[in-house]
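Trainee: quick one, structure for this:
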Amino acid sequence: MVPKLSCARWHAVVAMFLLLGLILCRTGVAEEADHWRRAREQLTRIISQGVKDPRVLAVVSKTERHLFVPESQRKNAYFDMSLPIGGGVTISPPYVVAFMTEQLRPQPTDRVLEIGTGSGYQAAMLSPLVSEVYTIEIVEDLGRQAAERLKRLAYDNVRVKVGDGFQGWPEHAPFDKIIVTCSPEKIPEPLIAQLKDGGTMLIPLGKRFEQSLCLVTKRDGKLKREVLESTFFVPMTGRAEVLRHQKQDDGVPIVVNGGFEQHIGQGTPMGWYNLRQATVASDSGAPEGKAYLHFENKTPGRLAVALQAMGLDGRRFKEIEISVAVRPANVMLGDKESYSGVAVRFYDEQRARVSAARFGPWSGSASWSEHGTRFRVPPETRLVVIGLGLFGATGELAFDSLQVKANQTVVKGPFD
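Mentor: Sure thing, here's the model as predicted:
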């Protein structure tokens, strides 16, 4: 027989279970918060290999990127990679956001205009470093969500507007700094007019898949432009798309600077972005010309890579052929996650990854040799990103004479 409990004892039992539930809940929340904190610390260490401003690094370590991506992408929030956030828009890799923030040289008195709010992550990074941030997003749902998110997270000096960033925000001009996170072919005239004399603009310019990140300064009404590096951003839409000379991508993949003979300054190859521990080297024995791309990594798990994006229409093409010359030197793969070679990622129209493939690995040491392979193209594909380098592997790896060809039919025959 089960003994009967008095009303008081029932209340005591219920209270005990509620207290236990509260303790477990708080423990779970604390553990989750600690997990995200450790992830940010690891990300900050990675970013600090290239970004040196301690103010920027402090903001990276405190900004909760997992709150700026969709729930389905939170597990990837602190990897150094772009992630889809809806509407064909992506959130840039954290290193790119930190690098751009550092290049902007934000000051506590600055009033900053951002074009391309996205999820609000870049605005959140700028918020503690400047006086005011004005940010414009053309995709209404994204702009509304970003405004709600930034308000909820108490970024009180950030104002969000839904509209065409090409036109800027004249009611609050002039601005000390302007940062553009989408790519027009040319600098929009309204943004030039709204930049304060002596001010700085950071903007990616160029074709749909071939862009340069430019630092623009305005002095006495004149612009001085410095190309920092090649990059890849979503295109600026709205008025900028109307004015774009090449309005549509034909979906035919074309490698830019696959022989690495063209470079920006000392050692930075044109057409390649997100470079990590990668430099252009010169050798008369290189397979194509004198230049080649050289990677070196001494720390297991660290990336030494370079990326290039190109259009690829999976409705037209069934497969792609990739050929490249490779020279490994003391390459060690390490754990099962590490890799050395070519990484291929296929994306759909919304910039969501469809599938991925790899070509390699190459380990040990060897002289120059040529390799080739084929990959099936998923029909949803509209974009392909080619990555070269050491993906956690150590040693040195050189690439030259990269070529990509799209086939409308599946080619039969041997190919390594």
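Trainee: when you work out contacts or count neighbours from here on, use the C-alpha atoms and nothing else.
Mentor: Noted.
Trainee: most residues in a single helix of this structure, which one?
Mentor: Ranked by residue count and defined by DSSP state H, the top helix of the chain is helix 7-47.
Trainee: now find how far off-centre that helix is within its chain.
Mentor: In this view, helix 7-47 has its centroid 33 Å away from the chain centroid, taken as C-alpha atoms, centre = their mean, to the nearest Å.
Trainee: next up, for comparison:
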Amino acid sequence: MAYKFIDNYRERGARKKLVSFLRDERKIESEDVLKAIEKVPRHYFFDETFWNQAYRDIAFPIGEGQTISQPYTVAYQTQLLHISPGEKVLEIGTGSGYQTCVLLELKAQVYTIERQEKLYERAKLFLNKMNYKAEFFLGDGSRGIPQHAPYDKILVTAGAPFVPEDLLKQLKIGGICVIPVGDEKSQKMITVLRVNEHDYEKIELDTFRFVPLVGDKAW
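Mentor: The predicted model follows:
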């Protein structure tokens, strides 16, 4: 993890190009999401040796068998959440903390959980140094964080074999969960709307490939 905070015209220009690519080529429509991505210095999450990779539309290893997500994937999932300022968002899989920062730029109140202790400690320290404020938890994300439920939105950043019921129960009525569901090789992005106390509406969207969601209610 790079702790050297240099963000000059070159990096800012690279972010602008990335945002233009996401808008024009990847068809991301939410200007709020694009503005959030433009604000977050993605190269901060890379060792300085690999800063030239930071604004490519690719995932990149961060250790512990995990990756920092592809910018398109971050934009795609975030757009599906339709976040309004002040909403309470549960993020399953903190990872590098990059997605967390994008959610915070949208002025969400973010609760984020990570099962890998090294990544949890690193992200918690690093985001604090960047002045991003979220609530961090170490534990099994497939179970959510029930003590702070209900949530307006839930975002799962790892591939699950099914939608964990524990997470759905932690959604507010009218809330949205975005989660990739499938096998360990590919998943369909699923949005789940909680209609009432007992009913949910699910929509299956595009195919992605995520690292697996590991936990009692997942792999």
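Trainee: equivalent range in the second structure for the next helix or strand after the longest helix of the first structure?
Mentor: Following helix 7-47 of the first structure in sequence order, the next helix or strand is helix 54-62 (DSSP states H and E). Mapping helix 54-62 of the first structure onto the second structure (TM-score structural alignment) gives residues 31-39.
Trainee: list of residues touching the matching stretch?
Mentor: 12, 15-16, 19, 22-23, 28, 75, 78-79, 102-103, 105-106 (C-alpha atoms under 8 Å, 6 or more residues apart in numbering).
Trainee: now swap in stretch 202-216 of the second structure and tell me
Mentor: Here stretch 202-216 of the second structure has contacts from 66-67, 140-143, 157-160, 180, 184-193, 219, using C-alpha under 8 Å, 6+ apart.
Trainee: filter those residues to the buried ones?
Mentor: The neighbour-count criterion (16 or more other C-alpha atoms under 10 Å) marks 66-67, 140-143, 157-160, 180, 186-193 among the contacts of stretch 202-216 of the second structure as buried.
Trainee: all helices of the second structure, in order?
Mentor: 9-24, 31-39, 71-81, 98-105, 117-129, 165-169.
Trainee: rewinding a little: so how far is the match of helix 54-62 of the first structure from its chain's centroid?
Mentor: Distance of stretch 31-39 of the second structure from its chain centroid, counting by C-alpha atoms, centre = their mean, is 14 Å.
Trainee: with the first structure overlaid, how far apart is it on average?
Mentor: Mean deviation of stretch 31-39 of the second structure relative to the first structure after superposition (mean C-alpha distance after the TM-score superposition for the first structure): 1.1 Å.
Trainee: which residue numbers in the first structure go with the longest strand seen in the second structure?
Mentor: For the second structure, the strand that runs over the most residues, judged by DSSP state E, is strand 171-182. Aligned by TM-score structural alignment, strand 171-182 of the second structure falls on residues 195-206 of the first structure.
Trainee: which neighbouring elements make contact with the longest strand of the second structure?
Mentor: Here strand 171-182 of the second structure touches helix 71-81, strand 151-156, strand 187-194, going by 3 or more C-alpha pairs under 8 Å, 6 or more residues apart in numbering; DSSP states H and E.
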